[in-house]
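> missing the sequence, but the structure's below:
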């Protein structure tokens, strides 16, 4: 109230229309306070009349500028009152509020007290109430610089990843270009404002004005020229530059600007900057504006905007205690250590108990040690181009397991390396087996994928492909298929198999290196390669041209068909609990167009993959009732599986148990299909309808398999157990 300079009412409020334009007497200072009309006033709230304190409210300030009102500052820098008269000057703000109420009551002006909700700014560090205060500040006109930043995007001088941020960039800078940037701060640290107040004994109009110059010496020279004499004093402004202003100079100031030098010419502009969307306009836009203004070029060519990181669905915040420290992921951290780190923070002790409880809920077993490689690749595995990413510790553990798997793959092959072994150059497909051609084709495809997605920063696509390449293609499939050769093959076959494996590991480690530099470097140094680079960091990245000779679409298609055949056989065996037997079980008969279809060598891999006793190609079984037609890859192939010996050899009790399990599966599949078919499809459209139809097709397929299994048991046992 002590700083009020006007009373505002709504222009349509009939209660006060007759008072607009008149003045009221301030109850403490006696100054005349104008009564104005402004549409911002909510006439339904309180009395409908609002007092304005322009020097201590941003909203009131905007209205004051609009109506040309006075601004009276009543707060000193230490929080005590000033410019309020002897009664209040030097008094603390909350004491003054009580004093104001007492004096109003004594004067008979008190009309009562009513509570109402309002937003009160609170300091995050001290939890104290923040009081707005009008102060002199330094501002930067951004209108032209903002247009230059917009033009840079339109001219493709800068590129956004994801691209939709370019529209947001233009919209925001267009809307805010006329708002000056306040670049001064009242802090204890930072770059000093290069402005000096001119204090002179003369009556010059320049007395009290500021001289702006890069150095104090240059400021003296400039002031002398302005005054025509040197009888003056210069006092540097105590304010410092806004941190965002100082950091916006970083791309070129750190390279020696404004002096043109080799570093500046080589490294400016740089290639890419990455940032969260929350500081796109605090920092990135200002770097572009200052870079264009002071050097003529934007400081970078690409702007990669990543998502906000969430923990259990909430933005990470120290005050919530849900921040995941990267070092805790790398080194591991117990729950006790997590909570101990909070005790040394500035979190309010009243909130500590609740935060401890939440931490115990989220990290009951602490955080396991995962290492920096797993941390890096796990973070890159998220699609960071959305609004947010929900970080989960389980993801880091998953990629730690991948690190272990890659290490074990290398150790497996290392055990087969003869003394002094150096891998042969595999630069052609002659004398290579089908599985060798297949894995080399997979490597060639991986190089194409990296070449396609690295420039677009689709790191999640690359990490997923690398993970599948190492864990599935290389480990689960190729390594397993290579075991018979490494264990029972000729010396030449072993040498070729090991050389192919080394070539695959060399290529795969190079693709992995940007995500797991430590593991890839360690294993690269151990690879028995001829003429390899001193470090994987300086080795050439695999190129699509180099690997194009290994591209083999036909072989890849043949293997995909083989996988489908093998998978159907394994699924069929699993229904009877015969997939993971210690010994091989069952015989498969595959009849199909071998000359135009899958090569015989590829088909025989099924025997190893599906753990069959034997695989018969283009041969019919002796007993038709002992086999089951899996009806896969029809009409080109007929796949028959004989598990009759294994089923018949089981005891009556085991057969009853098997039959009961199959009947239970059959009933549940029928129920699930019926429930799905009864769903109202009229409300489904597009992707939802497609998903529903796909689910129905899968359920029908699973039901057919269950019926086939029940029928097969009846046939091979003559129904004796059913």
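Structure received. Values in this document were obtained by computation on a predicted structure and should not be read as measured data.
> from here on, contacts and neighbour counts on C-alpha atoms
OK.
> looking at it, residue 89 is touching residue 76, isn't it?
No: taking contacts as Cα atoms under 8 Å, residue 89 lies outside contact range of residue 76: 9.5 Å.
> In addition, the following structure is provided for comparison:
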């Protein structure tokens, strides 16, 4: 008796299959890494999504790429770790919680920091796992046992250690400088969290009178409310128009303050009037001028975007309300000259979505230049890290060169509280710019330090601010592995191998990781940086919340399955860094491209099911490997193509050619294996009279079917795991950790493949001729293949049975010459081979001509009817645009059909 194996279901159900294997892989710790096993490490850390987030198409694309890479490397024998985790997202979480408090009529100050953070952690436990569970739906092969969170105990310890070391080394300092202030979140934000937006605004021109009454100067500004904080007017020292005024005083309108006219090279004489108002506390360029000329710094802004007491009569007004009122007052005072429409760039807070306000504030900063220079040394002297595509190297380098000091403090409560403590009893309990402080690893250490300086009665208070989220994210590649402790993971898996990320966070994240890593570990945190493009919508536009054109990947997963979506996203990648376009119908939630991938999964499933039904209940191992001595022509051809495919797939994946590899596997499975090889061997499978030929076909089918599950697994892990398990009768094995196929060169025969191309094209031509003659699929026809090439004749002779079976030919003639008395034929050409189907006795030419003429008449009548509508101005002008376009498309298609029919009639 032969052993029986479970058969695949008649129809593939992606939803039950995917859930089954996602659960199995995780519960059985299939992807749990072990540094003690040795070998060659391959490590990727997940770009940590915000804990507030939910899966969007960018996440799906990025993680599908990473999982393809990781699964491939795992199957090549690498000791692989893909480490997952999430980011605490200070501003995003704080915004959610404060919105909840407002709905309850409360503020965070009323609740207090301790209770606020209790709410935050409770929210994180209840809602923070959404995106993690959605990543599980993608089937990502991460090591969930190592999941990290940027606020967990280990990573918090790393943050404190990094801050303390940088401070002790003189690279972190506290001072009053101009920062980007977000009134919405009431926190400082870094330059990288500011997005410039083009807006249609105005340019207001004002006259500032000279204090001696001898005239005035004219200035222009896009922010008239800031004139309340002006402390000078600047001109270029080389501008002859104003050289005689340098050093004189002006009387600031409204405020009546005396301010000097100064000379500074920064001023562009060609812009505006050549006179620039200087507000050092509210403009970064003015701030630098103020420092050069020792100008007073007058802050007129509160942290909520209202004006403070330094704004005089405008105190308490919102900045944009004050803008209008200041202009009215200046107009009433007769100093408004003109107002011009002016399109200019305004910096917006990336999180708060409001214009940022340059604000003079005491903050914590990282002295970035020493860290950036060290990182540049790795790039310039070791080409580390390597960017794919290489063009991003210059972008990354240019950014490192121009980096300025990094403001790392945020006026929030959710996050890593800055490890600095103040001796508040020395300043009456209030933290000021002059309050003595100490940076320490914990409160006890800080208290001991401050008591040694100020006595045992001193009271201490920790800095209320938290660190910029990107500070902890910058430590991610090594803090997640236990740094600053010397752990086994850190020793074996660090530096990581590849970072996969989008170009939009090269500056936010990649540069910060490389700077932090170079400083704290003396190495780059990853060997390669693969920069992927964007997923664009069906119209080729960038997806965004503001454009409301995002596509929810979960909707497509629910409709088509995870593997179908993953495969679509990967297969569409034309090249490293290229954007992809995802076709999507928003009315029906349908995607033609994802549906095509679902159809591919069904094709593979049906082919696997057919093969297994014809293996006599045996596994590939039980059948044995293909024996070259018993193989027939098509067996040797498919094995050659398969081993060529292995080389092409591995080469592409080794070079991050994800899309190229995916397309190659697709073409082989759908075309070579399903459409050709399976069809070619069906007669042998059903012929019990030729056991040797039948066994060779079974061995080859099983061998190739198992191999393509392995090749395809990184791209479509769930369906391939299910097919492989059923095929090989695995009990305690999983496909996910099987060796990736390796090519055996002795199977590759390029000459044979060229010969087989001739056979395939000959069959394809016979089929096309049959279709043109409208011969029924079940009817067999005679065919003549004529060529003077002896080699081609030999190839066709060997393949005679293939041509007859797949071409539905009952009489095949191979000849060097054609009988001139043959009569009417339908002809096609493949290379130097002429393929002829005699029409006598096969086709009733007159009946066929009559049918074609009737079909042509119907098409021409329909075409004329639609053309008449299109020639009617009433229809064209009144009908919806899409209806008119549909009519034009229909006419174009009918014209093509009519042309084909005319060609056939002409031939007949």
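It's in. These numbers come from a predicted model, not from an experiment.
> What value does the TM-score take for this pair?
Here the TM-score for the pair of chains, by TM-score structural alignment, normalised by the length of structure 1, is 0.78; 624 aligned residues with a Cα RMSD of 3.6 Å.
> Mind naming the longest strand for structure 2?
strand 194-209 (DSSP state E).
> which residue packs closest to the corresponding residue of structure 1 for residue 646 of structure 2, ignoring adjacent ones?
The alignment partner of residue 646 of structure 2 in structure 1, by TM-score structural alignment, is residue 447. The spatially closest residue to residue 447 of structure 1, leaving aside those adjacent along the chain, is residue 544, at 5.5 Å (Cα to Cα, 6 or more residues apart in numbering).
> circling back: now do the same for the match of residue 646 of structure 2: helix, strand or coil?
helix (DSSP: H, G, I helix; E, B strand; the rest coil).
> Contacts only, for it.
Shown in contact with residue 447 of structure 1 (Cα atoms under 8 Å, 6 or more residues apart in numbering): 511, 542, 543, 544, 547.
> Trace the third one over to structure 2, please.
Structural alignment (TM-score structural alignment) places residue 543 of structure 1 against residue 742 in structure 2.
> Onto which residues of structure 1 does the helix or strand following the longest strand of structure 2 map?
Where DSSP states H and E defines the elements, the next helix or strand beyond strand 194-209 of structure 2 is strand 216-221. Counting by TM-score structural alignment, strand 216-221 of structure 2 falls onto no part of structure 1.
> Report the mean deviation for the very next helix or strand once past strand 216-221 of structure 2 after fitting onto structure 1.
Note on strand 216-221 of structure 2: by DSSP H and E, the next helix or strand toward the C-terminus is strand 232-235. Average distance, strand 232-235 of structure 2 versus aligned residues of structure 1 after superposition (mean Cα distance after the TM-score superposition for structure 1): 2.3 Å.
> superposed on structure 1, where does the helix or strand just after strand 232-235 of structure 2 end up, distance-wise?
Using DSSP H and E, the helix or strand that directly follows strand 232-235 of structure 2 along the chain is strand 249-251. Aligned to structure 1 and superposed, strand 249-251 of structure 2 gives a mean residue distance of 1.8 Å (mean Cα distance after the TM-score superposition for structure 1).
> Where in structure 1 does strand 249-251 of structure 2 fall?
Counting by TM-score structural alignment, strand 249-251 of structure 2 corresponds to residues 23-25.
> Can you give me the buried ones in that stretch?
Of the residues in stretch 23-25 of structure 1, none count as buried by neighbour count, 16 or more other Cα atoms under 10 Å.
> residues touching residue 255 of structure 2, list them.
228, 312.
> SS state for the residue nearest in space to the middle of structure 1?
Centroid-nearest residue in structure 1: residue 384, 3.4 Å away (criterion: Cα atoms, centre = their mean). Secondary structure, three-state DSSP: residue 384 of structure 1 is coil.
> what's the counterpart of residue 287 of structure 1 in structure 2?
Match for residue 287 of structure 1 (TM-score structural alignment): residue 513.
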